[in-house]
Each structure stands twice: as C-alpha cells, then as structure tokens.
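Peer 1: sequence first, then the predicted structure:
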Amino acid sequence: MNDDLEDRKPIKPPERNHPDDKVRSFIEAVAGEVPLGGAVVKLAGELIPTQAQKARTDWEGAISERTNEHSERLDQHAQMLAPTTTLVGPSLDLAVALARAPSDGMAGRGLTIDDLCKLLPEVDPKEIEKAAFDLNALGLTGIQRAFGGHWSLRLKQKFYEQLDHQVMGWESTTELDARTLANLLLEDEERERTSALHAASGWEKRRFNPAFQFLLNIIPEGRASREIQPDYPSSSICLLDEDKALLRRFIAAR
C-alpha cells in the first residue's frame, strides 16, 4: 500500500533556472563568437542533454503516463456506470422470465434446470442451461453445484438492480426505490421495523426487498438485525444520528 501511495504523489515540474542551464547558456554565448562554434554546441546539445533537459523529458513522460492512466480509470468507471453487456436470445428470455416469476425479491430457493424449463417450455433445455450459466458469468445469478452433476440457481441483488427497471414496468430503479425508503425511514422511527417500512411503501415484497437490500448496503455494518426470518433481508434496523445524516446525503444525491 505504501508503494501505491508513493506512486500517487504529485508529479513536480522540473526545476527552473537549473545550474546546468546557466552553464549551457554561457557556453552558447561564447561559442557564438567562434566560427562554427554555435553549430558544434548545438550538435552537442542534441547528443548530450543537460541534467535539466533530462529532468524535463522525464517530467513530460511522467505527465503523459499519469494522464493516460487517468483516462483508463475514467473509461473503467464509465464502464461500471453504464455496462455495455447486452443479453440476447435465450439468455434474455430467461432473465425476463426470472424477473417476472413470482418471487419475494430475495435470493429465494435454488431453481433447478427443471424449474427453469417450466419458465420457458418452448426453449430447448440445453439452450436454457447455457443461458443460466451466461447469467451466472455476468454476476446476475449464483449457481451452486451438488452431487451427481446437479446444480441450482439463485438470483443476486445485482440481478434486481440491473433488470427490474427494464422489465418490471415500475418506472423507477432499485436505487430510486431505495431513496423512497430512506425518506420513509427518516419520517418515522417506528419504520425501523422492516414490516412497518414495508407497509408504508405500499409495495409487494418483490419490489420492496431489492430496494431495502440496496439501502442496507449503504447503512454501516452492525445496524441491521441478524434475526433469521423468511420475509425480509433483515427484520429491523437501528439508525444512529450519523446514519441518518448518511441517508440524507443519499437522498440528496439524485
């Protein structure tokens, strides 16, 4: 980590009026009075740069390298904000079918290949299996293997965040829904009980739970109850003043 910090130090420009520059200027001035002296000094300057010239060259190279690195990071950031992966064919059909299937908006029970085939009875089972592993490769689902070559598929939070606003017709994203829940939380402390927050939202679990999980990912660890229950990602949360300030900032960052 220390090496990384060293690499991130500001790049200082080369020193101006370096002693080498003054010496070179003096020599050039004297050489100008001697026939062919200027040409010799010019040639020497091209072949044997001063320390100051070397410093400038190194500085320009470092600036170019840092600029290129910064551009690459911006490209990577843009890639994260606007993924270019496009689902087509059976992969798209399976993703839409999974999103619209009855669900509580959480990982749910594992779906077998037979379950997936029931969602798309007109599609070849081999194509459905390929599509399932395509979604897994994109991080939208998780596949767990069992003995005998069997496996089951569960939806991940990323699935809801990337698919719901495109296929569910809610005219909202998971993030915007999370902001709505944050507002409801700040209005009434009683809504720190998840069932009360759910009731205040007026949404079905399929829409509520992904947004609530998005909110839990913002709140510092340790604020959410770890009680095991089947309805929500957490049965309740306990917000401190600093958590409420964090939620206000989240709401404002539209």
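Peer 2: Cool, the structure landed. Numbering: from 1, shown residues only.
Peer 1: from now on I want contacts and neighbour counts done on CA atoms only, so please keep to that.
Peer 2: OK.
Peer 1: you'd agree G37 is up against I27?
Peer 2: No: at 9.6 Å, G37 and I27 do not qualify as touching, with contact defined as C-alpha atoms under 8 Å.
Peer 1: quick one: secondary structure of the most centrally placed residue in the chain?
Peer 2: Central residue check for the chain by C-alpha atoms, centre = their mean: the C-alpha nearest the mean position is that of M80, 4.7 Å away. Following DSSP: H, G, I helix; E, B strand; the rest coil, M80 is assigned to helix.
Peer 1: here comes the other one, which I'd like you to weigh against the first:
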Amino acid sequence: MELSIPVPTTPDGRVYRYSPNENAQPRHFVLGQATRPCQISDAMRARMKLEPGSPQTVCPYSGIVADDDEFTHPDDREAAIEIAKHAAFADMEEQVRGMLEGLGRRQPRNSMLKIEVDTKRNPRPRPRFYRTDLLRELECDHCGRDYGVYAIGLFCPGCGAPNLRLHFAREVDLVDAQVQLADALDPDLEELAYRLLGNAHEDVLTAFEATLKTLYLFGRVTAFPGVDMPRVGNAFQNVERGQKLFAELSLDPYAMLDDDELAAMKLNIQKRHVIGHNLGVVDAKFAQLSDEAGIGETVHLVAEDIRLFARTAQKVVDGLDGWLGGVAIPPRERAASVNEEAEMETTPAAGMGLSELAYRLGAWLADNSERGLPYPIDGDAVTAAFADTNARDLQDAVAELETDGYITARSMLNTKLPLMRYRVELFATFDPLTRGTDPTLDAVTLAGLALEFESGVNVADLHAKSGWDHRRFNPALSVLVTRIDDRRVSKSGDGQYPTRMFALAATDRVELKRFIERHSRRR
C-alpha cells in the first residue's frame, strides 16, 4: 500500500520550502500558485534556470537547483509520518469499535457484563508553521510564480530568473508610501513630517546597502568556493569601499550611473549619516559635499529628492540584476575632476570612510609592523605615539578600524585601549597608500611562483624566490593562502611566516591561475 500525504500549507495556502543548502540562510521560503504569462520571450527564457512547471525548485538565496522533494522541510516529513500513524490507528480503532459495537448489540439484556464503546476520536495532528516574522511577498515577472522570502531573495524559486530588482522595487514602493504620508500631514506637524522623511531616506540606504552586501557575498562564494568570507562590515555605506570589494568580482556596481547620478548617490549616502548620527545637523564633512546648508544647520529633506535617491539606487540594482542573469555591465570610464583629484590626494581618509585620526592610526600601525603578520599590537606603543590625542578619541579611532575589519579588538577592564591584533586587511589597504606596495598584486606574483613548485610549497623557498623582505612578503602570502583550500595550508608558524607550508591540488592551481588572470590588468 502507498500512502500519499499532502504537504502542509500556510494559512494563506502557500507551501513551506526549505533549502537543502545549509549555507543559504535563512533557508525558509514559501511557494504559492503560478499565474503563467501568455508568452515567455526568448530574452526572459535566457534568464531562467528552469523551464516553468519543472519538477525542480531553485533556492532563492543561493541559486542551487534540486528536485522538489529535496526542498521539503524536515519537520514536514515528521509531520507526514504523524499523519500516517494517525490514519493507521484511526482505521484500527474503527475496526475494533465496530467489533465491540456488534458485541454490545448481541449481549443479553440481563447480562452482568456490559460493553460500552467510546465514540470519541483522537484529533488529527495540526499542521506546523515555522516562521511568523515578516515575509516579503513577490510574484516573478518571468514565470508568474507567487512566492515569499524571509530575507533578500536573488532568484525566483519557480524558474530561477534573477528577481533582485523586483525585491528592491518593493522597497521603493514602501519608501514612496512613507513620503506620501509625510506630504499629507498638516503644516503644524512639520517636525513629524521631517522625521518621516528622514526615516524614508534612511530606509533607501539601508535596503540598498543590504542588497549590495547580499549580492557581493553571493558573488564571492561563487567566485571563491571554500574560501573564508572577508569581513564586510559597513563597507557598502561608502561608494569607493563598495567598488573596491566588487572589484574582486571584476565588477563596478555603479557603472550604469553618470557623473551627476554618482555624485548625488555619494551626497545622499553622506546625508543619511548626518540624519542618522547627527540628528540632521550639518557637519563640516557634509558641508564640503553640499552647498544646500551650512555647518550647524539642519539638512534639507525634500520628498522628490528622496524619490530620486530611491530611483537612482533602483537603477544600480537593475544593472546588478542583469549581471546575475548573465548580462555584462560595461566598465565605467570616468575622468576625475580637478577637485576630486585634489580631495583624493589630500584626504584619503574621506575616500575610505574613516576619520582623519582613524586613518592616521591605521597608517601608523602598518608602518610599525615589523613582519606584516596578524600578531598582537603593542597598546602602550600606540598610546605613546598618540600621546597628544584625547583618550576617548583614540578609543573611537580604534573602534573605527575594528568595525571596518582592519584589526580585531577586545575590551579589557582597567585598560585605556582594548587588546588589539593586526588583520591582513590592514596591510592590504594601507600598504599601497603608505608604503607603495600592494599585498594583493604581490600575491599575484607569489601565485605565479607557487605554481612553479612540483609538489608542496615550502614557504621559506617561496620567500627566497620573491627576493622581498619579511614585511613585504608576509602580507602578500596571507592574501595568497586565502585562495587555497584551508585543509592544505599548514597551521604551524614560528614567528617568521603566517604558515610554513601549503600544498596545491588541481582545484587550487585553477583558482590561482584565475586569480592571476583577474588581477593582471591592474598591473
């Protein structure tokens, strides 16, 4: 006998799905019915991973394709077993009840033995619902599939077409609704209207930042499988830092913007910082970017400007959605203005989104590392070097570097500064600015040298081949080994190098060759 149990549904009729990819957090999503379009164009079909109606599903978070059964939630399987057990016991109870009822009807009236049958039945197991938090409901504009995700979904689970632009378009709709609500308030509620507009403006950047971060991490996993993820922090709250991360994927997310749009994007990002962290009061940094208000005044918020900010962000997301679907984004050719060149030369901290003090601290740390290793930082030496700096300001500068992933820091009682440790990201970022060497490009050179080894790579021999001192060699080696499977990198060290030995399997050799190819044009 074969028993078929229908999959439990949500109260609104959707089916719970659960990605088989354990790294595709939050894994949960729901599927509804599909209203198929009358015609699917060749351009739309080219973006799909599956033919609509196929007995397979696409994970909306990671894009993997698997049979429908593999997306069944483990709890659903257990619930199906409970339902089957309930059905089997119900059948047996019904049979026994019928037998006993027959005996009860046939027994003599004066019998001392009385048979009574309990007519109560055990209730059927109730369906289980796993998530009650906010669901983002979408309908794919390619295959018509109705579905919902609990985070940012990259792909339609029904056909696999990129749906990133649809997801962000929903954010734009919500922002527009907030702006309309603020516009409709009475003039005597001006302060409340300003607060609503500020929230709407901040929501644009929050959604935009989360979208870029999600896409970058997806692209990073795809391009560098098995490699540990870098710490992103709030990098996508800054145009230049976001471009630097996406450069690892040979992609400029802002390539579709013209100069005016890119300038407006930078201004709005900085405006969000003023609203969120300075109660809307213009500071010196924002005053340099904009002539709309002076220092100490309240930053202007105009409804149409917020809508324009949202549309500009949508334009970026639309281009990235096309990239997900296999459409290359053309490189952006921009000639920096005289003012931009001067700003880059005089204030590199601004380009990195750091305060001047945090930048000075980062540069000092890079210059005062003897071997370029991720070792503890001498807090007393830092305090002495910055003796003329307010202790609280110095602590904040340390926190900036820690937040952006350049160092690690752990607070301790009775200490002015936390316990700090170098991270390779500090050398990779500050060495090109302060020492004139680039650990990433140096890692390309080391990759070529490592490929010359027949078997395992002895790091001391690799060092000798490079001809560099320890300070230049070690950061480049740290960058290089992130491209190699961690299982083939020795964990031993003697204070000379971050590792003593590593092996290269075929997959590692392919990765190093592609690493060289990706960065060769930067030379």
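Peer 2: Thanks, I have the structure now. As the structure is a prediction and not an experimental result, all values here were calculated from the model.
Peer 1: ranges for the helices of the stretch 251-400 of structure 2?
Peer 2: Ranges of helices in the stretch 251-400 of structure 2, per DSSP state H, counting those that start in this stretch, are 259-277, 284-289, 303-324, 338-346, 348-352, 356-367, 379-385, 391-403.
Peer 1: looking at the ones you listed, which is nearest to V424 of structure 2?
Peer 2: helix 356-367 (10.1 Å; C-alpha to C-alpha).
Peer 1: counterpart of the closest one in structure 1, which residues?
Peer 2: Aligned using TM-score structural alignment, helix 356-367 of structure 2 spans residues 89-100 in structure 1.
Peer 1: and the matching stretch against structure 2, how far off on average?
Peer 2: Stretch 89-100 of structure 1 differs from its equivalent in structure 2 by a mean of 1.2 Å after superposition (mean C-alpha distance after the TM-score superposition for structure 1).
Peer 1: buried residues in that stretch?
Peer 2: The neighbour-count check on stretch 89-100 of structure 1 (16 or more other C-alpha atoms under 10 Å) flags 90-91, 93-96, 98-99 as buried.
Peer 1: how about those in a markdown table, adding distance to S235 of structure 1?
Peer 2: Output for the buried residues of stretch 89-100 of structure 1, formatted as a markdown table (distance: C-alpha to C-alpha, whole Å):
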| residue | distance to S235 of structure 1 |
| --- | --- |
| P90 | 36 |
| S91 | 34 |
| D93 | 33 |
| L94 | 31 |
| A95 | 28 |
| V96 | 29 |
| L98 | 25 |
| A99 | 24 |
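Peer 1: quick check, nearest of the residues you listed to R109 of structure 1?
Peer 2: Out of these, the member with the shortest distance to R109 of structure 1 (by C-alpha to C-alpha) is L98, at 12.6 Å.
Peer 1: what sits against the closest residue to that closest one other than its chain neighbours?
Peer 2: Spatially, and ignoring its direct neighbours in sequence, L98 of structure 1 is nearest to L119 (7.7 Å; C-alpha to C-alpha, 6 or more residues apart in numbering). Residues near L119 of structure 1 by C-alpha atoms under 8 Å, 6 or more residues apart in numbering: 94, 97-98, 101.
Peer 1: pull up the gap between L119 of structure 1 and P102 of structure 1, please.
Peer 2: L119 of structure 1 is 11 Å from P102 of structure 1, where distance means C-alpha to C-alpha, to the nearest Å.
Peer 1: L176 of structure 1 now?
Peer 2: Taking C-alpha to C-alpha, one finds L176 of structure 1 at 22 Å from P102 of structure 1.
Peer 1: so which of these two has more stuff around it?
Peer 2: Higher neighbour count among L176 of structure 1 and P102: L176, with 15 against 9, using other C-alpha atoms under 10 Å.
Peer 1: before we move on, the earlier item: of the buried residues of stretch 89-100 of structure 1, closest to K126 of structure 1?
Peer 2: Using C-alpha to C-alpha, these come closest to K126 of structure 1 at P90, 10.2 Å.
Peer 1: now do the contacts for the closest residue to the closest one other than its chain neighbours.
Peer 2: In this structure, P90 of structure 1 finds its nearest non-sequential neighbour in A131, 5.8 Å apart by C-alpha to C-alpha, 6+ apart. Going by C-alpha under 8 Å, 6+ apart, A131 of structure 1 touches 90-91, 94.
Peer 1: if you map the residues you listed onto structure 2, which are still there?
Peer 2: When those are mapped onto structure 2 and checked using both residues aligned by TM-score structural alignment, their matches' C-alpha atoms under 8 Å, the preserved contacts are 90-91, 94.
Peer 1: need the residues you listed in a markdown table (columns: distance to F250 of structure 1).
Peer 2: Listed next are these as a markdown table, based on distance: C-alpha to C-alpha, whole Å:
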| residue | distance to F250 of structure 1 |
| --- | --- |
| P90 | 37 |
| S91 | 33 |
| L94 | 33 |
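Peer 1: and of the residues you listed, the nearest to E15 of structure 1?
Peer 2: Closest to E15 of structure 1, out of all of the kept ones among the contacts of A131 of structure 1 and judged by C-alpha to C-alpha, is S91, at 59.2 Å.
Peer 1: what residue in structure 1 is paired with V510 of structure 2?
Peer 2: For V510 of structure 2, the aligned position in structure 1 is A245, judged by TM-score structural alignment.
Peer 1: tell me which element that match falls in.
Peer 2: helix 241-252 (DSSP states H and E).
Peer 1: who touches that helix?
Peer 2: With C-alpha under 8 Å, 6+ apart as the criterion, helix 241-252 of structure 1 contacts 179, 182-183, 186, 219-220.
Peer 1: repeat that for 6 Å
Peer 2: With contact meaning C-alpha atoms under 6 Å, 6 or more residues apart in numbering, helix 241-252 of structure 1 is reached by R179.
Peer 1: that helix vs structure 2 - mean distance after superposition?
Peer 2: Looks like 1.9 Å for helix 241-252 of structure 1 (mean C-alpha distance after the TM-score superposition for structure 1).
Peer 1: tell me where structure 2 has strands.
Peer 2: Secondary structure of structure 2 (DSSP state E): strands at 15-18, 28-34, 56-58, 65-67, 136-139, 145-149, 407-410, 419-422, 457-458, 501-502.
Peer 1: got the contact list for the last one?
Peer 2: In this case it means strand 501-502 of structure 2. 456-459, 488-490.
Peer 1: of the kept ones among the contacts of A131 of structure 1, closest to D21 of structure 1?
Peer 2: S91 (65.9 Å).
Peer 1: any idea how far the residue nearest to that closest one when sequence neighbours are not counted lies from A101 of structure 1?
Peer 2: Using C-alpha to C-alpha, 6+ apart and skipping residues adjacent in sequence, the residue nearest S91 of structure 1 is A131, 4.4 Å away. Distance of A131 of structure 1 to A101 of structure 1, computed by C-alpha to C-alpha: 16 Å.
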